[in-house]
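1. Give me coordinates for this.
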Amino acid sequence: METQMSKIHQTTYNALFGHPIAHNLQWHDVRSLLNSVADMTEEHNGNLKFTRNGETLTVHPPRHKDLSDIEELKKIRHFLERSSVPAQPIIAEGVHLLVVIDRREARIYKTELHGSVPETITPYDPEGSHRHLHNVDDEANGQRQPELKQFYEDIARCLRRATPTLIGAKKILIFGSSTGSSSAMDYLLADLKEHHPDIAGRVIGTVVVNEQHMTEDQLLAQARSFYAALK
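-> Next comes the predicted model:
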């Protein structure tokens, strides 16, 4: 069994844990990822059984090259969560994180890695209409819509997965496009302080940036400069 994930495995892993979960993953890539982090045995009926840290997962290989069954994908994701992180942690020891957020999506980067591939989280849109992307003044009784609340919870869950203990990410920096009542950055920080104070305690700053006019390399460079100034 491999002790480190390849770049393809890491990309597949990130897609499995995206929000919403990817629907067009290739079975070959998913099987390769599972085989790299767990022990695999083939059963007489053709099913594949994966075992890791006392947890088991049984998968019926799809007939086509794509693995598009959402329930099957959730089972795989839950197995990876239950059996702990892969042999090569998603966030290496001492790595700082950057969260770039607006109402459309949040992207979480490892700031030390040049060309870092972010984990992207989007608000759940049950009707595909993007009508949930409105200001707080439009929300019933001044409360956030359930799908927006879930958006921030999904971000917190991702950050917790990246920082399970003190050996995880040391600090978290948040970039947003605005402040005040319409700021997703401010909402995220408020949610973390209220519901996830241990994660909020790692947030060292919130910065307003014009991220639509900045490349990912520029965003990461600015984050690294911010962290460097703290040393």
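
2. Please make it C-alpha for all contacts and neighbour counts, starting now.
-> Fine.

3. name the helices or strands packed onto whichever strand or helix holds residue 28?
-> Using DSSP states H and E, residue 28 maps to helix 27-37. With contacts defined as 3 or more C-alpha pairs under 8 Å, 6 or more residues apart in numbering; DSSP states H and E, helix 27-37 has these neighbours: helix 7-16, strand 48-52.

4. Proceed likewise with the subsequent sequence, for comparison:
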Amino acid sequence: MSTPLRHDLDLLHTSLLTGKLPRNLTWADTIELINQIGEVQPHGNGEFVFTVGTQRAFFKRPHTHDLAVEEIARLRKFLRDAGPAPISGKSSQPCRMVVVIDHHVAHVYRDVDQKVPELEDTAHPYDPFGFRHHLIHKKEAHYEGERIPEDKTFYEQIARELLPANEIVLIGHGVGTSSAVDHLAEYLKENHQDTSRHVIAKETVDLSALTPPEVEAIAKEHMIVVV
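-> Below is the predicted model:
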């Protein structure tokens, strides 16, 4: 394929292959994805022939904008049978992401320039790695007991953010059932195996005293330096 796979379509393809089955998938996005990684040909009576690699299948245009759940599942099987996505024409430099997590919030850092800056002696505002940073808050319902049960939607939201990453560092505190970072690592292993394989390190630290420069230092310790 001569045209690089667009980032949003790359994420969609990855999600269909290895992530949680999408609840909403439009026919337009489906056609655009298949056209990018293969070929779509009309067959008559609302049917279309999807061809990706050596795989060929018939899909019927839905009466609504979205594919039915059964069709999304069939599309997943078709794409898995077709094999991995074509290699994008983009740089092979790693997409680095860092998650700093406790049971209430996850701080997610994503590389935006694909470079790890050298440490400087001069003071400068810290945005670790020059990453784009945002928060994912856990919404806690009223609950009586010693501890609020783990909310899988919290970890699923983080997993979705990590889909583009091929180098991931997880930072948290505590051990075992008291450790959100351990819960996240286990959730990725059980539900997002492809993403889990990109976790290169898991660190346990005192988050109450963790500073942005220390986040940067932990990440640099584990991540590949691109020169």
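
5. that older thread, I'd like the helices and strands packed on helix 27-37 of structure 1 laid out as a markdown table, including distance to residue 185 of structure 1 and mean neighbour count.
-> Below are the helices and strands packed on helix 27-37 of structure 1 laid out as a markdown table (distance: least, C-alpha to C-alpha, whole Å; neighbours: other C-alpha atoms under 10 Å):
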| stretch | distance to residue 185 of structure 1 | mean neighbour count |
| --- | --- | --- |
| helix 7-16 | 22 | 18 |
| strand 48-52 | 37 | 18 |
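
6. Looking at the ones you listed, spot the one closest to residue 92 of structure 1.
-> helix 7-16 (13.0 Å; C-alpha to C-alpha).

7. follow-up on the earlier one: tell me which of the helices and strands packed on helix 27-37 of structure 1 lies nearest to residue 73 of structure 1.
-> helix 7-16 (7.1 Å).

8. Let me know the distance separating the spatially closest residue to residue 32 of structure 1 that is not a sequence neighbour from residue 115 of structure 1.
-> In this structure, residue 32 of structure 1 finds its nearest non-sequential neighbour in residue 9, 7.3 Å apart by C-alpha to C-alpha, 6 or more residues apart in numbering. According to C-alpha to C-alpha, to the nearest Å, residue 9 of structure 1 stands 16 Å off from residue 115 of structure 1.

9. how about the helices in structure 1?
-> 7-16, 27-37, 70-82, 146-162, 184-195, 197-200, 216-230 (DSSP state H).

10. Using a markdown table, lay out these together with distance to residue 172 of structure 1.
-> Supplementary listing: the helices of structure 1 in a markdown table, determined by distance: least, C-alpha to C-alpha, whole Å:
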| stretch | distance to residue 172 of structure 1 |
| --- | --- |
| helix 7-16 | 19 |
| helix 27-37 | 27 |
| helix 70-82 | 22 |
| helix 146-162 | 9 |
| helix 184-195 | 11 |
| helix 197-200 | 8 |
| helix 216-230 | 10 |
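
11. tell me, how many neighbours does residue 1 of structure 2 end up with?
-> Number of residues near residue 1 of structure 2 (other C-alpha atoms under 10 Å) recorded here: 11.

12. go on, residue 112 of structure 2?
-> Residue 112 of structure 2 - counted by other C-alpha under 10 Å - has 14 other residues nearby.

13. circling back to that earlier point, quick one, the helix holding residue 28 of structure 1 and helix 70-82 angle?
-> The directions of helix 27-37 of structure 1 and helix 70-82 differ by 20 degrees, with axes from the mean of the first three to the mean of the last three C-alpha atoms, to 10 degrees as the criterion.

14. what comes into contact with helix 27-37 of structure 1?
-> 1-5, 8-9, 12-13, 40, 50, 52, 61-62, 65-67, 86-87 (C-alpha atoms under 8 Å, 6 or more residues apart in numbering).
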